[in-house]
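Q: Please work out how this folds:
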Amino acid sequence: MCQCTHQAIKEANIPADAIVGVSSCSMREGIAVYDANQNPIWACANVDARAGQQVTELKALAGGEFEEHVYHQTGQTLALGALARLLWLKQNRPDIYLNIHSISMLSDWVGYKLCGKIAVDPSNAGTTGMLNLKSRQWQPEILAQAGLNPDILSPVFETGTVLGSITEQAAKDTGLCQGTPFVMGGGDVQLGCLGWV
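A: Take a look at the predicted model:
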């Protein structure tokens, strides 16, 4: 990412201080988790399928009605989303699970690396099965019902919200100017659609 950013600035033939803001997007469903010191401690891509057994276990909750409840709140099924992956961590990697302090999507990890703040946007977090479609905020009781810690949910900010600014270290790593605003991004397809408007 750092090399790509240097290359983009060079090929655009513009000074870094001409960049008025930076954002990030990613394929949806991928997650990253952080410890209490905001250190990333585990991540997985959207194609990670290790939690198939946990999907089956979640589907059996509430007399087999848990998935329908989740769907009516979030618009998502349980098919290998964040709920199943977090349950997999709890069952298979408690050394990681017990140290999770917050969660984000992969594009939000990029934002964290650039401005030092962890938050999520609804277009990406909406794929977790934990975000209410109407309120556009987390539904912590879904985690609680799944036997997961609901206190790990990061703040939700709408796409376009200024989250912070490029840190000194990120500026050194990327060639961007320190202090350049970092703006909440979103899902790749959703932002791609906006680009065609």
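
Q: drop to CA atoms for contacts and neighbour counts, all remaining ones
A: Will do.

Q: all strands of this structure, in order?
A: Applying DSSP state E to the chain gives strands spanning 25-26, 31-34, 40-44, 102-105, 162-165, 181-183, 186-187.

Q: May I see the ones you listed organised as TSV, with distance to residue 83 and mean neighbour count added?
A: Shown next, in TSV, are those (distance: least, CA to CA, whole Å; neighbours: other CA atoms under 10 Å):
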stretch	distance to residue 83	mean neighbour count
strand 25-26	19	21
strand 31-34	11	23
strand 40-44	13	16
strand 102-105	11	27
strand 162-165	26	20
strand 181-183	27	22
strand 186-187	19	26
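
Q: another one to check against the first:
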Amino acid sequence: MSTPADPLLLALDLGTSSVKVILVTPGGQVVGRGTGDYAIRSPQPRQAEQDPGDWWAAVSQAVRAAVTPAHAPRVAAIGLSGQMHGTLLLDRQGELLAPAVIWPDQRSQAEVRAITAEIGAEALIDLTGSPLATGFQAATLAWLRHHRPDLWAKIGHILLPKDYLRWRLTGRFATDPSDAAGTLLLDVRRRAWSPALLDRLALDPDWLPPIRPAASVAGELTHAAAQVLGLRPGIPVITGAADTPCSALGAGVLTPDTLLLTLSTGGQLLLPAQTVAVDRRGRIHTFCSALEPTPQQAGWYQMAAL
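A: Predicted structure coming up:
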């Protein structure tokens, strides 16, 4: 049981159709919950977009539902997880240039074929851990470069969905290895952006956020964000991780002798891995986990997905 003096932890998960928020004690007791829904828009066939303004409004709704005025002063940290692969473009002043292109988007089929043919399927998989597919940030960016040069000329920052939320919370840009791996711009072994891939896609490295460990503190809640959410400013905000590896972490699937089956908007079967062993036939993805690699921790995972 928690006492009125115990600290509380606020967790935000930016899903494909809604944001889910829980308020928990350090021991895992849930003391508050909230949700906020938003729509997927398809302005053209094979396109899937969302308005990040809808995300932010849903976060405000969900946080205010989860955190009572009595609990608000006890919130000691904020953590994040979120849908993978999506693409947000901001200008140099931090203003959104377009709606977010999210993972179900299929517009980049020609770009997937072109990039895979130029680099070579096996070479691409060996570097990134996965075959390139539509909806992944690398493919979406290639499409935007070809079809929206007006936006391309204005890019100052490129973010993943949960990392946009953290920027709204803290005013700081960052990502983590697990979400960065889902862009297919990451050298999966080095856990760092791949200069070769950035050069191939004509991406300025300064457009991409720094990569930090998922458990690190990325910044503090700003006064402006605190007013929107009904919280106090200065709360530490954790870098966070992608939703699938966070699910594995929460379920205790941490070692190669355990499996995780996830069924939601998509379906995944996940196996933790302590080394990078890619499937060059492209049947299985290898991504970074939410943990930093150590002899005791699996820093990667292999996944089959539908």
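
Q: TM-score of the superposition?
A: After superposition, the two chains reach a TM-score of 0.91 (TM-score structural alignment, normalised by the length of the first structure), with 192 aligned residues with a CA RMSD of 1.5 Å.

Q: on that earlier part again, got the strands of the first structure as CSV, with distance to residue 150 of the first structure columns?
A: Shown next, in CSV, are these (distance: least, CA to CA, whole Å):
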stretch, distance to residue 150 of the first structure
strand 25-26, 24
strand 31-34, 13
strand 40-44, 18
strand 102-105, 10
strand 162-165, 23
strand 181-183, 26
strand 186-187, 22
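
Q: right, and these - which one's nearest residue 93 of the first structure?
A: strand 40-44 (10.3 Å; CA to CA).

Q: how about the helices in the stretch 51-200 of the second structure?
A: Counting by DSSP state H, counting those that start in this stretch, the stretch 51-200 of the second structure has helices at residues 52-66, 109-119, 121-128, 137-147, 149-152, 161-170, 177-181, 195-200.

Q: Compare these and give me the one nearest residue 83 of the second structure.
A: helix 161-170 (6.7 Å).

Q: Over which residues of the first structure does the closest one lie when aligned?
A: With TM-score structural alignment applied, helix 161-170 of the second structure matches the range 106-115 in the first structure.

Q: burial count for the corresponding residue of the second structure for residue 58 of the first structure?
A: Counting by TM-score structural alignment, residue 58 of the first structure lines up with residue 115 in the second structure. By other CA atoms under 10 Å, the residues close to residue 115 of the second structure number 19.

Q: on that earlier part again, pull the residues that contact the match of helix 161-170 of the second structure.
A: Identification of contacts with stretch 106-115 of the first structure by CA atoms under 8 Å, 6 or more residues apart in numbering yields 23-28, 30-32, 43, 45, 117-121, 163-167, 170-171, 182, 184-187.

Q: Following superposition onto the second structure, what is the mean distance for that stretch?
A: For stretch 106-115 of the first structure, the mean deviation from the second structure after alignment is 0.5 Å (mean CA distance after the TM-score superposition for the first structure).

Q: Report the buried residues of that stretch.
A: For stretch 106-115 of the first structure, the neighbour count (16 or more other CA atoms under 10 Å) marks 106, 107, 108, 109, 110, 111, 112, 113, 114, 115 as buried.

Q: Could you do stretch 68-87 of the second structure as well?
A: Within stretch 68-87 of the second structure, the residues that qualify as buried are 71-87, counting by 16+ other CA under 10 Å.
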